[in-house]
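A.B. asks: make a model of this:
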Amino acid sequence: MIRLFAIAGGLFFTVAALWSFVTGAYVAATEGLGEETAEYAFHEHPKDLHLASDGVFGKWDVNQLQRGYQVYKEVCSACHSMKFVAFRNLADLGYNEDEIKAEAANWQVPGIDPNTGEATTRPGLPTDYFPSPYPNNVAAAAANNNAIPPDLSLITKARHNGSAYLYSLLTGYQAQPAALLERFPDSKTPDGLHYNPYFPNLNLAMAAPLNPEQVAYADGTAATVDQMSQDVSAFLTWTAEPTLIERKQTGLPVLGFLLFATILAFFAKKQVWAAVKPAKRKD
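C.D. replies: Below you'll find the predicted structure:
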């Protein structure tokens, strides 16, 4: 009886796996074969972005991360929060203790009036997290054409190919192509929205946030839109995974140890079983 139940269970899971495979293959084969939409026809995949942190042997470009932080501070922070990053984390970018204290003090964070107990604001401390520019989501939506700006702490992990996606989005603002309006006359970008082929539905509430020379880099780097987009994308790659490089550096020795242990186990097995001869077959 137990054997029958086991066979029935195996058949059930086999049929379920085959059904999932067949339906998945059908969807993949027929995707996009129906009525074509403007989003499907004109949405573009992210551009190539090569950061110093890419690859197995990648490392943070600290100068670029500092430039990216400057772009966030002077441009992006007007609308976007970064609630999972503390000021003290800036030590990873090469800032010393005094510089971090000064940076934190330049920000106003939520606080409590010790005399009245009412909510107020105060200069930030190294232990505080980057504050939101809005008191709540209602205020954020009201200030941004009914769209709530997303928190940027983990944005490059929350989007597919996030670093390249962010870079492409920031550099991708343009006028709607004439070909789009010819094929899809009803797809004109609504008032208050902005065309960007790297955004999934092609139109987003955020206007192009970057303009040439919008920030003045301390290291003299030319602040082109492309350069600022790369820098802030690198910075937000760090905020999303600040231990990325340490993880890679740890992973290589671990893989080396596992390879060595596997070889050692193989030779140990050969040594242990060397004196055991295989039994002769009886025909």
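
A.B. asks: every contact and neighbour count from this point should use C-alpha atoms.
C.D. replies: OK.

A.B. asks: run a quick neighbour tally on the closest residue to A222 other than its chain neighbours.
C.D. replies: Once flanking residues are discounted, A222 sits nearest to E213: 7.3 Å by Cα to Cα, 6 or more residues apart in numbering. For E213, the neighbour count with other Cα atoms under 10 Å is 13.

A.B. asks: now do Q64
C.D. replies: For Q64, using other Cα under 10 Å, the count is 23.

A.B. asks: show me the helices in the stretch 101-250 of the chain, by range?
C.D. replies: With DSSP state H, counting those that start in this stretch as the criterion, the stretch 101-250 of the chain has helices at 137-142, 155-158, 162-171, 178-183, 225-240, 244-272.

A.B. asks: now those helices in JSON lines, with distance to P200 and mean neighbour count?
C.D. replies: Formatted as JSON lines, those follow (distance: least, Cα to Cα, whole Å; neighbours: other Cα atoms under 10 Å):
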{"stretch": "helix 137-142", "distance to P200": "20", "mean neighbour count": "14"}
{"stretch": "helix 155-158", "distance to P200": "14", "mean neighbour count": "18"}
{"stretch": "helix 162-171", "distance to P200": "10", "mean neighbour count": "23"}
{"stretch": "helix 178-183", "distance to P200": "15", "mean neighbour count": "12"}
{"stretch": "helix 225-240", "distance to P200": "19", "mean neighbour count": "24"}
{"stretch": "helix 244-272", "distance to P200": "27", "mean neighbour count": "12"}
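
A.B. asks: would you point out which residue is most central in the chain?
C.D. replies: The centroid of the chain falls nearest to T156 when counting by Cα atoms, centre = their mean (1.2 Å).

A.B. asks: isn't it right up against T237?
C.D. replies: Yes: using Cα atoms under 8 Å, T156 is in contact with T237, at 5.8 Å.

A.B. asks: what touches both of the two?
C.D. replies: Residues touching both T156 and T237 (Cα atoms under 8 Å, 6 or more residues apart in numbering) are S163.

A.B. asks: do you know how far Q66 is from D231?
C.D. replies: 8 Å (Cα to Cα, to the nearest Å).

A.B. asks: go on, Y69?
C.D. replies: Counting by Cα to Cα, the gap from Y69 to D231 is 8 Å.

A.B. asks: which residues of the stretch 1-150 of the chain fall in strands?
C.D. replies: Ranges of strands in the stretch 1-150 of the chain, per DSSP state E, counting those that start in this stretch, are 82-86, 108-112, 119-123, 129-130.

A.B. asks: another one to check against the first:
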Amino acid sequence: MLRYLNYIIGAAFAFVLLLALWGTASELISNPPEETAEEVFHLEPMALHLQSDGPFGTYDLRQVQRGFQVYKEVCSACHSLKQVAFRDLQKIGYSEAQVKAIAADWQIEQPGVNKDTGEAATRPNVPADRFPLPFANDVAARAANNNAIPPDLSLMAKAREGGPAYIHSLLVGYTDPKTYTHDGKALMKEFPDFSVPTGLHFNPYFANLNIAMPPPLTQEGQVQYQDGTRPTINQMAKDVSAFLMWAAEPNLTKRHATGVGVVLFLLIFIGLTFGAYRNVWRGIKH
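C.D. replies: Okay, here's the model as predicted:
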């Protein structure tokens, strides 16, 4: 008797769940939720073509060096690169002497200890050091950035969907929401109550359209390239995106070369195996 009672209770519970599910589904069908500004006006990253794209891609070292210059002169004031060491810059074409000079001249020094007093101090960077953090701690980072902690950029090109294309689009995507249109729709006409909170900035490539980071690239010539390349905002954004792609995957070229070698080996091995098979079985009739 108790077993049948359990069946009845279970069936009643399942019926109530199905009834609730049906009610929710019916409500969504009859009264679908209104679209939000984020759903209508958020944009996917623009296409960005880099030399590192594809299975045979390699890094354009001149472009990566230009991107490092943009990071050094613009991005490093707020964003860390804590997974990269100064000596890694030799992989993008800098000499050992140049790397030593870059490390020694870096604006922020490494934390250390005064050997005479034992008190906290700083010391110049050396090539073996990783890039130092721009802020002493998260509290200082929030205080300087409208209560938002600037993310580390070491793996940003791999951590965000779209990779370097997302970074490039975000950097060039700042615009005025009052005049912004997409697919023939005006933001302020479709959503007249939309506003950008104080301290935030409108960017349709950011997930919720409002980002704490102000436009870092604001004018042509903000960085003076040493190789003579014209430093437009688009060019600087593209170059720093290429640099951050290298920072996230510095061994990409080697990995691609290894992959090509493995594929060629397998093709040769398959050919030799097939030839051996034909040689062993050629005199045997089926």
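
A.B. asks: what's the TM-score here?
C.D. replies: Overlay of the two chains. TM-score (TM-score structural alignment, normalised by the length of structure 1): 0.83; 247 aligned residues with a Cα RMSD of 1.7 Å.

A.B. asks: returning to what we had before: TSV for the helices of the stretch 101-250 of structure 1, including distance to L93 of structure 1?
C.D. replies: What follows is these, written out as TSV (distance: least, Cα to Cα, whole Å):
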stretch	distance to L93 of structure 1
helix 137-142	29
helix 155-158	18
helix 162-171	18
helix 178-183	43
helix 225-240	9
helix 244-272	13
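
A.B. asks: tell me which of those sits nearest to A205 of structure 1.
C.D. replies: Closest to A205 of structure 1 of the helices of the stretch 101-250 of structure 1, according to Cα to Cα: helix 137-142, at 10.5 Å.

A.B. asks: how much does the closest one stray from structure 2?
C.D. replies: Helix 137-142 of structure 1: mean distance to aligned residues in structure 2 after superposition is 1.0 Å, counting by mean Cα distance after the TM-score superposition for structure 1.

A.B. asks: tell me what that helix is packed against?
C.D. replies: Applying 3 or more Cα pairs under 8 Å, 6 or more residues apart in numbering; DSSP states H and E, one finds that helix 137-142 of structure 1 makes contact with no other helix or strand.

A.B. asks: ok, residues contacting it?
C.D. replies: Contacts of helix 137-142 of structure 1 (Cα under 8 Å, 6+ apart): C79, Y134, N146, A147, I148, P149.

A.B. asks: re the thing from before, for the residue nearest to the centre of structure 1, give its distance to L166 of structure 1.
C.D. replies: Counting by Cα to Cα, the gap from T156 of structure 1 to L166 of structure 1 is 7 Å.

A.B. asks: what do you get for F260 of structure 1?
C.D. replies: Where L166 of structure 1 is concerned, F260 of structure 1 sits at a distance of 40 Å (Cα to Cα).

A.B. asks: same check on S77 of structure 1?
C.D. replies: S77 of structure 1 sits 16 Å away from L166 of structure 1, going by Cα to Cα.

A.B. asks: next one: H80 of structure 1
C.D. replies: H80 of structure 1 is 14 Å from L166 of structure 1, where distance means Cα to Cα.

A.B. asks: same check, this time on T224 of structure 1
C.D. replies: The gap separating T224 of structure 1 from L166 of structure 1 is 16 Å, by Cα to Cα.

A.B. asks: so A119 of structure 1 touches V109, yeah?
C.D. replies: No: A119 of structure 1 lies out of contact with V109 (Cα under 8 Å); the separation is 10.6 Å.

A.B. asks: quick one, which of these two is more surrounded?
C.D. replies: V109 (19 against 10).

A.B. asks: not counting sequence-adjacent ones, nearest residue to L170 of structure 2?
C.D. replies: If you skip the residues right next to it in sequence, L170 of structure 2 has Y205 as its closest partner in space, 5.6 Å away by Cα to Cα, 6+ apart.

A.B. asks: run a quick neighbour tally on the one you found.
C.D. replies: Neighbour count for Y205 of structure 2, taken as other Cα under 10 Å: 25.

A.B. asks: equivalent analysis for N145 of structure 2, please.
C.D. replies: N145 of structure 2 has 15 neighbouring residues, counting by other Cα under 10 Å.

A.B. asks: could you report the neighbour count for the corresponding residue of structure 1 for P231 of structure 2?
C.D. replies: Under the alignment (TM-score structural alignment), P231 of structure 2 pairs with A223 of structure 1. If you count neighbours by other Cα under 10 Å, A223 of structure 1 ends up with 20.

A.B. asks: for A223 of structure 1, which non-adjacent residue is closest in space?
C.D. replies: Closest residue to A223 of structure 1 apart from its sequence neighbours, by Cα to Cα, 6+ apart: E213 at 4.8 Å.

A.B. asks: what residue in structure 2 is paired with the one you found?
C.D. replies: Checking TM-score structural alignment: E213 of structure 1 goes with G221.

A.B. asks: is its match in contact with P231, as I believe?
C.D. replies: Yes: between G221 of structure 2 and P231 there is a contact under Cα under 8 Å: 5.2 Å.

A.B. asks: mind listing the shared neighbours of these two?
C.D. replies: By Cα under 8 Å, 6+ apart, no residue touches both G221 of structure 2 and P231.

A.B. asks: surely A157 of structure 2 touches P250?
C.D. replies: No: between A157 of structure 2 and P250 there is no contact under Cα under 8 Å: 11.5 Å.

A.B. asks: how near is whichever residue in structure 1 pairs up with L272 of structure 2 to G256 of structure 1?
C.D. replies: The equivalent of L272 of structure 2 in structure 1 is L264 (alignment by TM-score structural alignment). From L264 of structure 1 over to G256 of structure 1 the distance is 12 Å, taken as Cα to Cα.

A.B. asks: same question, A268 of structure 1
C.D. replies: A268 of structure 1 is 18 Å from G256 of structure 1, by Cα to Cα.

A.B. asks: tell me the counterpart of L244 of structure 2 in structure 1.
C.D. replies: When structure 1 is aligned by TM-score structural alignment, L244 of structure 2 is paired with L236.

A.B. asks: what's around E27 of structure 2, how many residues?
C.D. replies: The local packing of E27 of structure 2 (other Cα under 10 Å) involves 12 other residues.

A.B. asks: out of the helices of the stretch 101-250 of structure 1, flag the one nearest E39 of structure 1.
C.D. replies: Of all the helices of the stretch 101-250 of structure 1, it is helix 178-183 that lies closest to E39 of structure 1, at 9.7 Å by Cα to Cα.
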